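Colleague: everything below, folded, please.
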Amino acid sequence: MDIKREVVHKPILLNYWYLFPIIAVLWLVWSYRDVFSDASYFVEREKLVTAKVEQGTFQVNVRASGLLKPAEIRWVASQVAGRVEQVLVKPGAQVEQGQLLVQLSNPELLREREKVQWELAANKADNHAALVSMESQLLDLENVVIAAEYDYQAAKLKLDAETQLIAQGNATVSQLDYKRSQLAVDQQLQFWQAQQQKTKKMKAKLAATQTAQQARINLIENNLQRMQEQVDALAIRAQQTGVVQQVSLELGERAQVGDSVALIADQQKLFAELQVPEVRIQDIVLGQLVVIDTRNSEIIGKVSRIDPAVTGGMVQVDVQLTDELPVDARPELTVDALIEISNIEQTLYVKRPMFAPRNTTTGLYKLVEQGGFARKTLVKLGQSSVNKIQIESGLQVGDEIIISDTSDWQDHQTIMIN
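Modeller: As a prediction, the model looks like this:
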C-alpha cells in the first residue's frame, strides 16, 4: 500500500544563500572607496625603486668602454731569409732600441758575401796592375818629350849660330848646311809637339781608365755592402724602445723576407680607444674632456678623433691622454670612460627611470598621498646623463617617482602601493 509523502517547502532565502557574500563584498568595496581612491592595480612596495627630483647643476655625460692602445707601435720584420737560431726575448720584456731580439742563420748568404769579397780583392789587384803599367808608359812618354825638347833646343841653337855667321858674311856655313839646320829645327819642333800631344792623350786615357775601374770597384763594393747589410740583418734588433707585445717566430723556424718577428709598443705613450653607442655620437665633438677609469685610478684625456663609420651600432672614439700614466696602465687594458658633454645650471633632474628616452614626453608614476599611491604623470624629459635625466616640465623639486620597471601596469593611471 502506497504511503503519501508530505512535501516540506524550504524558505526562499535559503535557496539564494550565495547572494549574501556577494552583497557583503560589494558593500565593503563601496564603503572603502575613499581609501582605495581610483586605484586599479596593487603593487608591493618592496618591488619598487623610487627617486626624488633634485635641482642644481646637471652634468651631461656619455658613458663608454674600450681599451688602452699604444700610440706608437711597430712590427719588426725580417729583412732576410734564414732559420731561427736564438729567440732572446719574450712578450712583456722591456727592450731598448738596437737590442737583439732574434738571431737568424743563413750559410748561403755568408758564402755569397765571401764570394763578393774575393771578387773585390781581385778587381782591385787587376786595376792596380793596369794602372801601374799605364803610369809606366806615361813616364816613358814624358821622358821622350823631355828628350825631344832638348833636341829641339840644340838644333835651334845651331840654327841661330849659323844665322848669325851668315849675317856677318862668314862663308864657313854653306847654304845647304843652313837649309839642313832649318829643316832639322822644324822636324825637332814637330816631334816635340807630337810627343806632348801623345803624353796629354795618355794622361786622359789614364784618368778615364781610373774612373772606369773605380766605377767597377764601387759597384762591387756596393754589392759587398748590401751583402754585409743582409748578413747584419740576420741579427734582428728592436727599432724602438718599448715593451714586446708579441713574438711571432719560434726556435728552428724558417723565416722569409718580410715575415713579422715581434710587435713592440711604447707603454709610455698610450691612448684610449672607446666604443660609443651610435645614438649618442651626435653629442661627441673633438676636444671634449674625458675621464678614463682603469678600475684602480683615473686618467684625464680629451677626444682626439671620431670614426666616421658605424660598426655594429658603435662608433670608435679615440682619446688623447693628457695626464701622467698610472703604473697600472698598459696596452689592451679594459677601461670605462665618462665623456663630459655639457653642464646645465639650475635645472631639475632625477635618477633615470627605466624606458625613459631623452628629449621625449613620457608617463612616469609620481607618488601621492604620503606614498600610498602612484599616479601616472606626463613628464617632458630633456638631456640625459649616465644615470640621470633632466626634467623640463611635469615634476617639481622633491617629487618622488618610480624609476624601476613599470611595464606591467602601464595601462593603469593610478596604482596602490602596499
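Colleague: please count neighbours and contacts with C-alpha atoms only from this point.
Modeller: OK.
Colleague: chain neighbours aside, what residue packs nearest to residue 230?
Modeller: residue 80 (6.2 Å; CA to CA, 6 or more residues apart in numbering).
Colleague: helix/strand/coil for that neighbour?
Modeller: coil (DSSP: H, G, I helix; E, B strand; the rest coil).
Colleague: residue contacts, it?
Modeller: Counting by CA atoms under 8 Å, 6 or more residues apart in numbering, residue 80 touches 230, 233-234, 255-258.
Colleague: which ones among the residues you listed lie within strands?
Modeller: residue 255 (DSSP state E).
Colleague: reformat the contacts of residue 80 as a markdown table; add neighbour count.
Modeller: Shown next, in a markdown table, are the contacts of residue 80 (neighbours: other CA atoms under 10 Å):
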| residue | neighbour count |
| --- | --- |
| 230 | 18 |
| 233 | 18 |
| 234 | 22 |
| 255 | 22 |
| 256 | 14 |
| 257 | 11 |
| 258 | 12 |
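Colleague: one more, so I can put them side by side:
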Amino acid sequence: MDIPRVRRANHRAWLLPLLGFAVVLLVTVFVGRLKAAAPTLERSTLWVGVVKRGPMLRQVKGNGRLVPEQTQWITTETAGRIEQIAGRAGMVVQPETPLMELTNADLVLQALQAEREVASAEADLLQMTSRLRTQQLKERGSLATLVAELIDAEHRARAYTNGAGEVFTELDVHRMQAHATELTSRVALAREQVDVVAQSLRDEIAAQRSQISRRREVAAFRKRQVDSMHVRAGGSGVLQEIPVELGQWVVPGTVLAKVVQPERLKAEIRVSEVQAKDLILGQHAEVDTRNGTITGHVARIATAASQGTVSVEIALEGDLPKGARPDLTVEGYIELERLSDVVFVERPAGVQTDGPSTLFRVTSGQAERIRVVLGRSSVNQIEVREGLREGDEVVLSDMTRWDNVDRVNIR
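Modeller: As a prediction, the model looks like this:
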C-alpha cells in the first residue's frame, strides 16, 4: 500500500528575490556615484601661459582717434545762397584764402539804405550848423546894436544931467536915465540869448553827430555782413571739410567749413569706466598709430562716463609719425604704475581682478581646476596673489564650457 509523501513548506524561497533587489540597488548606487569621464582637449586648441615673477608694467588701453588741438569752424554770419565754392577738402589755406561766395539781394539793399541814411544825416548836420550859426550871428548883431544904443543913452544921460535946468528940463533928464537903464537890461538879456544860442548850437550839433555815428555803425555792420558773404579761411591750416553744397540756402550760424592744423594733433581715446578709476592727469602714455608710436601724457579726463567708457585726452610729445592725420584711428596705452617684484601671468579670458577665481593648472597631461586669488591687472597681464607659483602652467583660454568638470585631459 502506497503511503502519500507530505511536502514541507520552503521557508527560504523569499530570500532569492530580496537578494536580487539588493544587488540591483547596490549596483545602481555605485554607478550613480561614479564620476563622469574627464573630457580630452587638444593642446593646440588651448592658450597656455606660464606664471612668472619679476617687474610688471600696469597699463590701461583705449581706442580712439587723432584730433587737431585747434579746430576752426567757419560759420556764416548772414543768410544767403551759396553761389560759388572755391575751396576743396585737403587744400592748404591762409587767412585770406577765398573759400566760397554767398549772395543775398536784401542784405545788399539794406547796406545801401544804411549808407544813404548816413549821407542824409550828414546833410542834416550841415543845414543845422548853417541855420544855428546864422541865428547866432543875428543874435550877436542885435547885441552889438543894443550895446551901441546903451553907450549913446549913457552919454546923453550924462549930458542931460550936466545941462539940467538950463538946456534940458528935469523930465528930459529922468526920461534919458530911464532909457539908459532899460537898454542896460536889454543888453543883459541879449547876452544871455547869445549864450543860449551858442549852447543850443553845441548841443544840437553834438546830438546830430551822435546820430551820424550810430548810423555809421549800422552802415559798417551792414557792410561787414555784405563782406562776410565773401567767405575766407580766416586762419592758416588745412581745409578738412566743407559740409555744404552749391546753391544751398544757409542761415546765420551754419557751418560752412572746417580748418585744422594737421601738425598739431592730440589723441582722444575711450577707456573702460572700470579701468578709468586709476587714471590721473600727467600719467605717461603711448599712442600707436599703426605707422609708429608716439609718447605723450594724460592732459584731460572727462568728468562723466558715456556708454560705459570715459573719454581721455592725451597730449602728444615730439614729431608725429608718417601718415598721422586728423581722425586717424589709434590705440592708446596709459601707464598706471611699475611693480618691481610680483608673481604674474598673462591675463586669462573672463577673469575678474582683485578677487578669487578659478583656473586650470596644467600638470602631466591634465589640467586641474584650482582656486586662485588675482590682484592688480594690466592690459595683457594680471598679478597672482595666491594659488600659483612661478613656473606653473595655466590654461588662459575661455573654459566656461567646462564649468561642470574639475579636470580635463590634454594631449
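Colleague: one step back: looking at the contacts of residue 80 of structure 1, which is nearest residue 182 of structure 1?
Modeller: Nearest to residue 182 of structure 1 out of these is residue 230 (CA to CA; 71.9 Å).
Colleague: that closest one -> structure 2?
Modeller: Under the alignment (TM-score structural alignment), residue 230 of structure 1 pairs with residue 225 in structure 2.
Colleague: which residue lines up with the residue nearest to residue 230 of structure 1 in structure 2?
Modeller: In structure 2, residue 80 of structure 1 lands on residue 78 (TM-score structural alignment).
Colleague: do the same with residue 115 of structure 1
Modeller: In structure 2, the residue matched to residue 115 of structure 1 (TM-score structural alignment) is residue 113.
Colleague: what's around that match, how many residues?
Modeller: 14 (other CA atoms under 10 Å).
Colleague: that one is in what secondary structure piece?
Modeller: Element membership of residue 113 of structure 2, judged by DSSP states H and E, is helix 105-162.
Colleague: how much does that helix stray from structure 1?
Modeller: Mean deviation of helix 105-162 of structure 2 from its aligned counterpart in structure 1 after superposition (mean CA distance after the TM-score superposition for structure 1): 2.4 Å.
Colleague: next one: residue 99 of structure 1 from residue 243 of structure 1, what distance?
Modeller: From residue 99 of structure 1 over to residue 243 of structure 1 the distance is 12 Å, taken as CA to CA, to the nearest Å.
Colleague: those two - which one has more neighbours?
Modeller: Taking neighbours as other CA under 10 Å, residue 99 of structure 1 and residue 243 compare with residue 243 leading, 22 against 16.
Colleague: my guess is that one contacts residue 265. True?
Modeller: Yes: proximity of residue 243 of structure 1 to residue 265 meets the contact threshold set by CA atoms under 8 Å, at 5.4 Å.
Colleague: for residue 381 of structure 1, what are its contacts?
Modeller: Contacts of residue 381 of structure 1 (CA under 8 Å, 6+ apart): 356-362, 389-393.
Colleague: and residue 205 of structure 1, which of the three is it?
Modeller: With three-state DSSP as the basis, residue 205 of structure 1 sits in helix.
Colleague: map it across to structure 2 for me.
Modeller: Checking TM-score structural alignment: residue 205 of structure 1 goes with residue 200.
Colleague: what's the answer for residue 250 of structure 1, then?
Modeller: Counting by TM-score structural alignment, residue 250 of structure 1 corresponds to residue 245 in structure 2.
Colleague: try residue 62 of structure 1
Modeller: Match for residue 62 of structure 1 (TM-score structural alignment): residue 60.
Colleague: packing partners of the one helix or strand residue 63 of structure 2 maps to?
Modeller: If you go by DSSP H and E, residue 63 of structure 2 is part of strand 52-68. In terms of contacts (3 or more CA pairs under 8 Å, 6 or more residues apart in numbering; DSSP states H and E), strand 52-68 of structure 2 is packed against strand 265-272, strand 329-346.
Colleague: returning to that earlier point: nearest to residue 405 of structure 1, of the contacts of residue 381 of structure 1?
Modeller: For these, the closest approach to residue 405 of structure 1 (CA to CA) belongs to residue 356, at 10.4 Å.
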